[in-house]
Every structure is written in structure tokens, then in C-alpha cells.
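S.K.: Predicted model, plus sequence, below.
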Amino acid sequence: MPALLLAACQLPVKPVATQDDASPPAAVAPAAEAGPAEPTPRADAVARGAPPALAAPEPPPPPDPIDTGAELFDHLAENFQSPVCIKGEANRAWRKRYAGHPASFARHLEEVLPLMAYVATEVDRRGLPAEFALIPIVESWYRPAAIGPGGPAGMWQMIASTARNHGIRIQSGYDGRLSPVASTDAALDYLVDLSARFDGDWRATAMAYNAGEYRILRAFRSNGHRNASGERRLPQGLSRITYDYVAKLRALACLIAKPERHDLELPRDARFVPLARLPLPPGTSSLDQAALKLLVDARELRRLNPAYRGGRLPAGAPREVLVPANPAMLLAARDLPAAPPAGDAPARSHRVRSGDTLSGIARKYGVGLRQLYRLNDMDARSVLQVGQEVQVDP
């Protein structure tokens, strides 16, 4: 049965503090020191009839997927960075803007619960702050087929060059920016890299996602510090759009974590079918054919996966989609034949030449930057050397 990536573990609720935007990140408690190792049973003890050592316990089963509004909102609130609700005019203005029509805000949230739960799970799996699960609200209100002015597309609103630089395929009949699977992988991998570059400061990371990392780094150098705040407009010299980007994320987090402060009633009682990422069945040439084999509604499958123009599956396009993980689909997917093996093509590598960049190498070979980082023990700060061999494939 194809692997399904569903929901993340639930964590204990953290207190929600209220202060300004300039507070330093909370310190991380040091890990407890390991105690002395257990002695290995001696052979003569076993010979005297001592009981054999117990086998290692079975790993716990995967957690149940998030499938209610209450589970999703509680999960997000538990994983927002403290303080969630802060003082300040910009934050107050954006809270008022989003919650100005409480019924409409709650209805919009209910409509996007399945996609939001999928992204929240992926955010948690990468160890990123839960605020990043709110970026698709700011960008597109979680509309996979959204096309913005100037060319950005998808629920993460990526421009084509940025998408290609992060391994998203764009070809005739297929635009991976409109794939919730491909675009979420690329966006979150990019946020992981940015977070490493900005020392885990989620505010600076969000600014860099909006304005570009080099613009934020130049502003830091110009200001002589690395303080990032949407409320206090730091670092100075950025556009209002970039400061508002952080303010919007903080406002949304406060509304979700403390709805009672704003006379909001979130759709906590709403139930929904979780989404799973799944390889398309072998031998299908359209989403409608895949829907028949997976026993899901064809219109819903097309709505969730608009990357395939007209619902057709062009040659060379990725064949991984989001599917409602209802019981009938799970049974149907289990009984489908496995996809044919990809073959024994040798792993590719690239010898660095003058002017090469990791993003350019990723684009040339159609892979994600994160894959290059992982295979070559690199990160966003790594510097390439002429003649260096970069592994491209696992």
C-alpha cells in the first residue's frame, strides 16, 4: 500500500503570553544526560537459567490523523511561538481586518481545513514553527489554483523562477506550483533552509520568504544588527509589504490561539476527511481515470490537484497527488498493483565549474535544493569549490 503522510502528534498546550514583538526566542532546555549503560548479560548467567533479555518493544503506531477543526486549531495553538498575541498597532489592525466579519472568517477556515491540516502536519514533520502553516492563508487563502498578479501561482504563490530553483517542474500541461504536494514540499524545504540561515528566527525567515533572503541580509548589514520585527519595522529599509507579512502571520496566530478575545467562534466541531499524498495508479492517463481506480470523486481530485491542465497526465510530469483518505480509497489503493520499477540508472553527480550555484545545479537536474543539501552534507551557507563533485541522486 502506498505510504500516506497524514497527521502529526498532539503536544501539550503552551501558555499564550502577551508582549511586544521584540522578545528574544525562548531558550531550549538542555537534553538530560544519559545514564550508565545496562550491563550485557553474561554467558554463564544464561547457562544457569537466567531469563533471556527482552526484545526491543515495538514502535508505537502512527498517530491518528487530524480530522476535526478542534484538533487542528489546538495543534496549531500548541506549536505557535511564544508570545502569540502581542501588543502593537500593526498587529491590532490586522486582527481587526481578518476578524472584522467573524462568520465569514470562520466559514473560510472551515472550507480549507483539510489542506490546512495537511500543511500543518508537514510543517510539524520538519520541526518548523506552526506560524508557517498560515502562510498559504496570507498568500492565497489556501487556493491551489490561485494565480496572482505578476505571475505567482499556487497556494504558496511562487514565481516560476523561484519554483524551478527549488525543484518544481513546470512543463507543457503541468505546473507544479499548482500542486499542493510539490509546492508544499518546495516551500517548506526553502523555509527550512532560510531558518538555518537566519538562526531559527521565524520572523526573519518569513521576511526572507516574502522579500528574498539577500534583501534581508543586506538590511541586516546596513542596520548593524539582526533584529526582525514586523511591528517595529526592523530591520529598517524594507517595504511595508514585508513588515505586514509578519504582522499578518502574528495576527492570524493570535486569532486562532485566542478566538474568544475577538468574539470569534472557530469551526471546532467541523469534521473532514484527511488528505494523503499518493502515487497515481499505474496505467492512468487522466485524473478521472485515477479517481475511478481510487474510488474518489473525480471533481474533488481535480480540484485538489490543478497542476495537471485539463486533468490530463502529460509524459514526464510527477505523478504524486493529494487524495481524500476515506476508507474506500485506502482499500482501493492497497489493492492496486505497484508502479513498475524506475530501472537501475546510475546516480548522477555534477563537477562544479566556475559560476555554478547549488540552485542552478538543482534546476539543471530537476531536483530540489534540499536533496542536494542532504546528499552532500551542505546547507544554505555552503560554498562551492571549482572541481568539487556534487552528488545529485541518492
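M.R.: Okay, I see it.
S.K.: contacts and neighbour counts: CA atoms only from here.
M.R.: OK.
S.K.: Residue 116 contacts residue 142, doesn't it?
M.R.: Yes: between residue 116 and residue 142 there is a contact under Cα atoms under 8 Å: 7.5 Å.
S.K.: next SSE after whatever helix or strand residue 72 lives in?
M.R.: Following DSSP states H and E, one finds residue 72 within helix 69-79. Going down the chain from helix 69-79, the next helix or strand is strand 85-86, by DSSP H and E.
S.K.: got another, please set it beside the one above:
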Amino acid sequence: MIRKWFLLGIMFISLVGRGQEFQLTEVIPDYTYDEVADRMSCIENEVPLVFNERVMAFVDYFAIKDREYTEDIVRKKELYFPIFSETLAKHNMPEELKYLAIVESGLRPNAISRANAVGLWQFISSTGKMYGLHSNWYVDDRMDPYEATDAAARHLRDLYNMFDSWELALAAYNCGPGNVRKAIRRSGYKREFWEIYRYLPRETRSYVPQFVAITYLFNHLEEHGFDPRAEHFYPEMDTIMISQYFHVETFCNQVGLCLDDMLLWNPQIKRGALPEGTKNFALNIPVEWKEEIVANRVSLYDTASKVGKEHLDYLARNTPGSTYGRERLYYRVRSGDVLGTIAQQYGVRVSDIRSWNGIRGNLIRVGQRLSIWVLPTYNSSNKSLYTASTPPTPKTSAPLAGGSVYTVKSGDSLWSISRNNNTSIEKLKQANRLTTNTIKPGQSLVIPN
């Protein structure tokens, strides 16, 4: 059989005499439906891998149409697959479930969806908390590859026990068990994924076929022209324990490690620091560096505890929507209430109340219970404080993982600050989570690099 080849990439043409010489940057082997079906039937698996035209369409997509995406996953797999395999084995789960993280996040630990699902395994806040994943302004456990993978394995096990089917467990992981039960009822109580397929949400109808296609492709990378060895070099890792405020960039500068690498190895650290009160945080470091770091631990930790603390703490407590360092109260909406009067009563911002309660507009209902997070400075007789009494004034701009801190002066505007610091207004607003261009003297702003 003569094999055809799809040609990708830029074709460089040079004329040599009367002929033409073609230099091809990449070739993709052709394949047939029957070949893919035959290969898939040979994969050792516990999760059913049903092959059909829907799955074939996703094989074509990942093998040809979005090939760069697949190549990126191949390069990153050696960083995360060992974690997935070890965790799934610990929970006696099918190893092929590791491919689900590709469908969920593209192996991006800091991925955030439109529904605010976060991390490699895309946990929303409520489900994450059910499985012990917590988050604050500084750290988000959902971005921790180890913690999130363990939580995902337990969640998938619970869903499997609920439906006694790995395909339905995968569907429920995507759309929730309630939607799967609804599809089962509407199908006449069928119990197979492809029997309830048309009753599931549209996204879920693509979700399981994508998982099957990815599982097939990563078992046959070479047959589709991918180099399974095309990976980044990742050092062997160990951990050191941190139980204090800890400025990561300062630590990296002292020991000679790259900050970007450190944040890659510890993606759950969102703001380049660990907050005061941290207990037994396992910081991932290259194993070859551990001996030297442990030998100089007292000095290294002491220096890392003295940079940026006040400024970050101020930002943590006063970033719109933040709950860090605040106490939660509940308010029951009464007739005549509007968000503005409730915000004034508790010394918070309207935007805070919207964020804390998932409110998009200004509509609230009588009897609705609202979460209100107040600062320790709040009391019923002083309702005007929505920020710490006075922002700390730095002697110098302390370096942060995302840049430096600037204290707003009288006459400043976002435009003047952006020009003086070689950045843009949009980047300033994004770094500080500003929704308007309003700033005031004494306010601390993060200046992005």
C-alpha cells in the first residue's frame, strides 16, 4: 500500500539549475479509520474506549488541525504524568485517567475557565473545598499538581461509585452528577454513555470523545509523527518546609535559582509569596540544591521574611473581592435594600458584594442571604472603613514577583504612572484588579514588569 503524506510547515523553494529543490519542515503520516480502530482495540484499558466517527473527528483534530497544541502537551507530559500515575496507582484507579487532565486544562496548572474552574483538574471553589483544596489571595491549592491530582482521583472514585461506569463518571466530572441523572431519566433509564449521549449537555457530548481520542493518540504518538521524547528537561525535585511569611523572589536571588522556574515548580503560589501564618508549606526545589539550602536555612528564611510583607498584606486585604484577613458575616436582604446601602452599612464596596455572592448586576431579592466579608477594623459604630486604616508607606519600592510596589501621590493618574514605569494602563489595572481608572493618594499599586 502506498502511504500518503500530509505536508505541514513552510516550504522553502530554491531553484537548482532547471529543477526545484523542496525542503519540508514536517510531515504527518496518513492514517485510515480502520487503522485507528485496530490500534485502539489493542490498548490495554479499564475505561471503555468506544471508537466511532465522533471520536475519529477528535483524532483528526489533535493529530492534524491543532497539532501545535498536541506537541505542547507532549513536551509537558513528563513534568505531570509521573505525578498522575503515582497518585492514580495509590488510589487503585485506571492509569489512563491521567489523560483527562489534558482535556480539562491542556496540562496548564494555572488554567482558569470562564466558570472560574482552576488548575490542572479544573476544580470550582465549592467542589475543591469538598476535597480539601483551599485558596486565598496568596495560594490556591487547586493549582498544586500534587494536591489537585489527589483530589481529582478521590472525586472520580466517588463518581464511579455513584454510577458504576467510568464513562458516566467522566461525564459527571464535566457536567455534574445531576445532569447525568437527568440524562438517564430522559433516556428511559439507560445506563451507557452512548445511550444517553443526546440527552447530555453539548459540552459533555464532546468531552468523553475527546478523552478517548487523546488516550488513543498518546498511546500511538510515533505512528502520527510525534516525537514522544520531545520534552523539556525537568530536574528531580525535593521539598523544603516553610512555616512563615516567605518572599519567593528574594529567596531565589539569594540561592541563584530562576524565579520563573520556581513558580513553574510551585504554581499554587499566586503572588510570589507565602503569607504570614503559613504552616508546613512544602516548597518544591531541585534535589541538588537542597543540601546547600538546608545548611543556610536560617539566614535564607530570615531574609526572605523581610521583603514586601506589609505591601502584599495591604493588597491582599484590599483587592476587590478578596476575603483574605476578613471575617464572614451574613446579611438577609429586606424590602427596600439595594447593594449600595448594604455596602455602606458594612464598610465594603458594591463590587466586593457582587464578587462574594456571584452577582453580575444589581438585582437582589428580598430574603436572599448575602455573604459579607469585613475587615477586623469594622465595627457597627464605624461603617466607613472598607480598607485598612492607612496603607503602609515603603521606604523603597520592594521587589515583588510581578514587579514592584508604587505608592500613589497627589496628582498621580494611571496614565502618568504607566508612562513613568514603561507599562500600560490596562496592565496596571489588570495587575491591581482595578475596574475603573480611579486611584487615590496613599494607595499601593503593583507595577508589573
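M.R.: Thanks, I have the structure now. Fair warning: this is a prediction, and the values are worked out from it, not measured in the lab.
S.K.: what's the TM-score here?
M.R.: TM-score for the superposed chains, counting by TM-score structural alignment, normalised by the length of the first structure: 0.57, backed by 265 aligned residues with a Cα RMSD of 3.7 Å.
S.K.: Just the buried residues of the biggest helix by length in the second structure, please?
M.R.: Across the second structure, the longest stretch assigned as helix under DSSP state H is helix 67-90. By neighbour count on 16 or more other Cα atoms under 10 Å, the buried set for helix 67-90 of the second structure is 67, 70-71, 73-81, 84-85, 87-88.
S.K.: what's in contact with that helix?
M.R.: With Cα atoms under 8 Å, 6 or more residues apart in numbering as the test, helix 67-90 of the second structure has contacts from 61-63, 94-95, 97-98, 102, 106-107, 145-146, 149-150, 153, 226, 228-232, 234.
S.K.: Then stretch 235-245 of the first structure?
M.R.: 90, 138, 206-207, 210-211, 216, 219-220, 223, 225-231, 233-234.
S.K.: right, and the pair among the buried residues of helix 67-90 of the second structure with maximum separation?
M.R.: 67 and 87 (28.6 Å; Cα to Cα).
S.K.: still on that earlier bit, show the buried residues in the contacts of stretch 235-245 of the first structure.
M.R.: 90, 138, 206-207, 210-211, 216, 219-220, 226-231, 233-234.
S.K.: Please pull up the equivalent of residue 153 of the first structure in the second structure.
M.R.: In the second structure, residue 153 of the first structure lines up with residue 118, judged by TM-score structural alignment.
S.K.: can you pull the contacts of the nearest residue to its match once chain neighbours are set aside?
M.R.: Closest residue to residue 118 of the second structure apart from its sequence neighbours, by Cα to Cα, 6 or more residues apart in numbering: residue 112 at 4.6 Å. If a contact means Cα under 8 Å, 6+ apart, then residue 112 of the second structure has 118-119, 122 as its contacts.
S.K.: any idea where the helices of the stretch 101-250 of the second structure begin and end?
M.R.: Along the stretch 101-250 of the second structure, the segments classed as helices by DSSP state H, counting those that start in this stretch run 125-130, 145-163, 166-175, 177-186, 193-196, 202-219, 248-255.
S.K.: Over in the first structure, find the residue span the second one aligns onto.
M.R.: Aligned by TM-score structural alignment, helix 145-163 of the second structure falls on residues 180-198 of the first structure.
S.K.: mind listing what's buried in that stretch?
M.R.: 180-195, 197-198.
S.K.: Could you turn the buried ones of the contacts of helix 67-90 of the second structure into a ChimeraX selection?
M.R.: Restricted to buried positions by 16+ other Cα under 10 Å, the ChimeraX selection for those reads:
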select :62,63,95,97,98,102,106,107,145,149,150,153,226,228,231
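S.K.: What lines up with residue 264 of the second structure in the first structure?
M.R.: With TM-score structural alignment as the criterion, residue 264 of the second structure lines up with residue 303 in the first structure.
S.K.: Please name the nearest non-neighbouring residue to residue 369 of the second structure.
M.R.: Spatially, and ignoring its direct neighbours in sequence, residue 369 of the second structure is nearest to residue 332 (4.5 Å; Cα to Cα, 6+ apart).
S.K.: Residue 218 of the second structure: what's it in contact with?
M.R.: Residues counted as contacts of residue 218 of the second structure (Cα under 8 Å, 6+ apart): none.
S.K.: Need the counterpart of it in the first structure.
M.R.: With TM-score structural alignment as the criterion, residue 218 of the second structure pairs with residue 256.
S.K.: Likewise for residue 184 of the second structure?
M.R.: By TM-score structural alignment, residue 184 of the second structure lines up with residue 220.
S.K.: residues touching the residue nearest to residue 285 of the first structure when sequence neighbours are not counted, list them.
M.R.: Nearest residue to residue 285 of the first structure, sequence neighbours excluded (Cα to Cα, 6+ apart): residue 313, at 5.2 Å. By Cα under 8 Å, 6+ apart, the contact list for residue 313 of the first structure reads 173-174, 284-287, 319.
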